[in-house]
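Visitor: Just to be clear, the model below is a prediction. Sequence and coordinates:
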Amino acid sequence: MRKILAAAACVGLAGLTACSVSAPAPEAASTMPAQSEPATAQPARPSGDADSGTAAPPSSAAGGARATGTREACQLFNKLVVDYGAVSPTDSNGYEDVYLKAQDATDAVSGDLRGLFSSLGLLALDRSSAAESGGKPAQESQDAVRDAVFANSGACTAAGVTLRL
């Protein structure tokens, strides 16, 4: 059953990865006045998710403190990467815990930052399945995390956080 769930997650992440890879294009067009309208719309979304435990940083983004929400999201991603790296290669439950944390974080952020946590969750789920069979996670899962990190590195660097792989 986990293999089916992992396959479904791979398909879902393929769509998210496509969105994450296209993230640099809007950043390149940040000099256009139309860019300020989506930036205003994005912080409004997470404030509706204020009931989740990690939604406090994005809800504070409504008043122009969007960089603070971005900074905290990037720091959380780095923490989850450390947690992922600390799991024993044969501990499928440990990888599932990282997956669950990544899913919670995905719900608490908006925009392209969602791709960071979705891709890490996919990798953790894929690694969980591989831990049970003694294999390795699919290269596509690893590539998705790498692509999401590159797509969001500009925003995180602007917020004062360097993303880690």
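Guide: Perfect, thanks for sending it. Numbering: from 1, shown residues only.
Visitor: C-alpha only now, for contacts and for neighbours.
Guide: Noted.
Visitor: Which of the three states applies to G111?
Guide: With DSSP: H, G, I helix; E, B strand; the rest coil as the basis, G111 sits in coil.
Visitor: which residue sits closest to it, ignoring its sequence neighbours?
Guide: Leaving aside its chain neighbours, G111 sits nearest to Q42 (6.6 Å; criterion: C-alpha to C-alpha, 6 or more residues apart in numbering).
Visitor: before we move on, what SS does that neighbour have?
Guide: On the basis of three-state DSSP, Q42 is classed as helix.
Visitor: mind checking how far it is from V145?
Guide: 22 Å (C-alpha to C-alpha, to the nearest Å).
Visitor: which of those two has more neighbours?
Guide: V145 (24 against 18; other C-alpha atoms under 10 Å).
Visitor: before we move on, which element is that one in?
Guide: Using DSSP states H and E, V145 maps to helix 139-158.
Visitor: In addition, the following structure is provided for comparison:
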Amino acid sequence: MTRFLATAAVAALAGLTACSGSAPVQEDRVTAPVQPEPTAAQSAPSTGAGGGTARPPSSSASSGAKEACLLFNSLFAGYAAVPSGDAEGYEDIYRRAVGAKDTVSGDLRGLFASLSLLAIDHSAAAASGGEPQQESKDAVRDAVFANAGTCTAEGVILTL
């Protein structure tokens, strides 16, 4: 069981390393302001097929981002509420975070990947009464900072 948890923690950390670069965050921030401008420019011409196609993905992506941010806050609150020695409680948060990660794309995946890493790390430490590694805590903090702009733009403030 411990070997499985250690393997899962290492795999999650490797996934976070791949997802946590700052370049994609900047690309998302650049992409978001650019999309409304072409949509406004495309609304003026009578051929609105491109503009009509551009709007629905933006609104569905934004509602998906809002839902993901709210879900992260909910899962993190659940994580914080788990008693420190309850390994199964942390494993439940881990499973829910992994499931949530599979429903989002882009940098938002990092929120759930980092939370799953923290939860499984805390689960392994709970058996001995210890705390999760500082790297796991830092990964969640970094993911929250990386996604703060996206979530705040959707009216959701990420909380730790």
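Guide: On my side now, so go ahead. Remember, predicted model here, so these are calculated numbers, not experimental data.
Visitor: What lies in contact with the helix holding V145 of the first structure?
Guide: 10, 13-14, 17, 20-24, 67, 70-71, 74, 112-113, 115-116, 119-120, 122-123, 126, 162-165 (C-alpha atoms under 8 Å, 6 or more residues apart in numbering).
Visitor: In the second structure, spot the helix with the most residues.
Guide: helix 49-81 (DSSP state H).
Visitor: what packs against the helix or strand that it is followed by?
Guide: Tracing the chain C-terminally past helix 49-81 of the second structure and defining elements by DSSP H and E, one meets helix 87-101 next. Judged by 3 or more C-alpha pairs under 8 Å, 6 or more residues apart in numbering; DSSP states H and E, helix 87-101 of the second structure is in contact with helix 49-81, helix 108-126.
Visitor: L113 of the first structure -> the second structure?
Guide: Using TM-score structural alignment as the criterion, L113 of the first structure maps onto L108 of the second structure.
Visitor: now swap in T70 of the first structure and tell me
Guide: Checking TM-score structural alignment: T70 of the first structure goes with A65.
Visitor: In contact with that match, which residues are there?
Guide: L108, T150, C151, E154.
Visitor: If you rank those by neighbours, which is first?
Guide: L108 (27 neighbours).
Visitor: What is the neighbour count of the closest residue to that residue other than its chain neighbours?
Guide: Nearest residue to L108 of the second structure, sequence neighbours excluded (C-alpha to C-alpha, 6+ apart): N147, at 6.6 Å. Using other C-alpha under 10 Å, N147 of the second structure has 22 neighbouring residues.
Visitor: Tell me the counterpart of N147 of the second structure in the first structure.
Guide: N147 of the second structure maps onto N152 in the first structure, by TM-score structural alignment.
Visitor: Flag every buried residue along the helix holding V145 of the first structure.
Guide: The neighbour-count check on helix 139-158 of the first structure (16 or more other C-alpha atoms under 10 Å) flags 141-142, 144-156 as buried.
Visitor: What of stretch 99-116 of the first structure?
Guide: Under 16+ other C-alpha under 10 Å, the buried positions of stretch 99-116 of the first structure are 99, 101-116.
Visitor: End to end on it, go ahead and measure it.
Guide: 12 Å.
Visitor: gap between that stretch and the chain center?
Guide: Mean C-alpha position of stretch 99-116 of the first structure versus that of the full chain (C-alpha atoms, centre = their mean, to the nearest Å) differs by 5 Å.
Visitor: go on, stretch 6-22 of the first structure?
Guide: Worked out by C-alpha atoms, centre = their mean, stretch 6-22 of the first structure lies 11 Å from the chain centre.
Visitor: next one: stretch 64-71 of the first structure
Guide: 16 Å.
Visitor: Over to stretch 85-103 of the first structure?
Guide: 15 Å.
Visitor: Where in the second structure does it fall?
Guide: Going by TM-score structural alignment: stretch 85-103 of the first structure matches residues 80-98.
Visitor: Could you pull up the residues touching the closest residue to G121 of the first structure other than its chain neighbours?
Guide: Leaving out its chain neighbours, the residue that sits closest to G121 of the first structure by C-alpha to C-alpha, 6+ apart is Y99, at 4.3 Å. Applying C-alpha under 8 Å, 6+ apart to Y99 of the first structure gives the contacts L120, G121, L122, A124, L125.
Visitor: C74 of the first structure and G160 touch, don't they?
Guide: No. Between C74 of the first structure and G160 there is no contact under C-alpha atoms under 8 Å: 9.2 Å.
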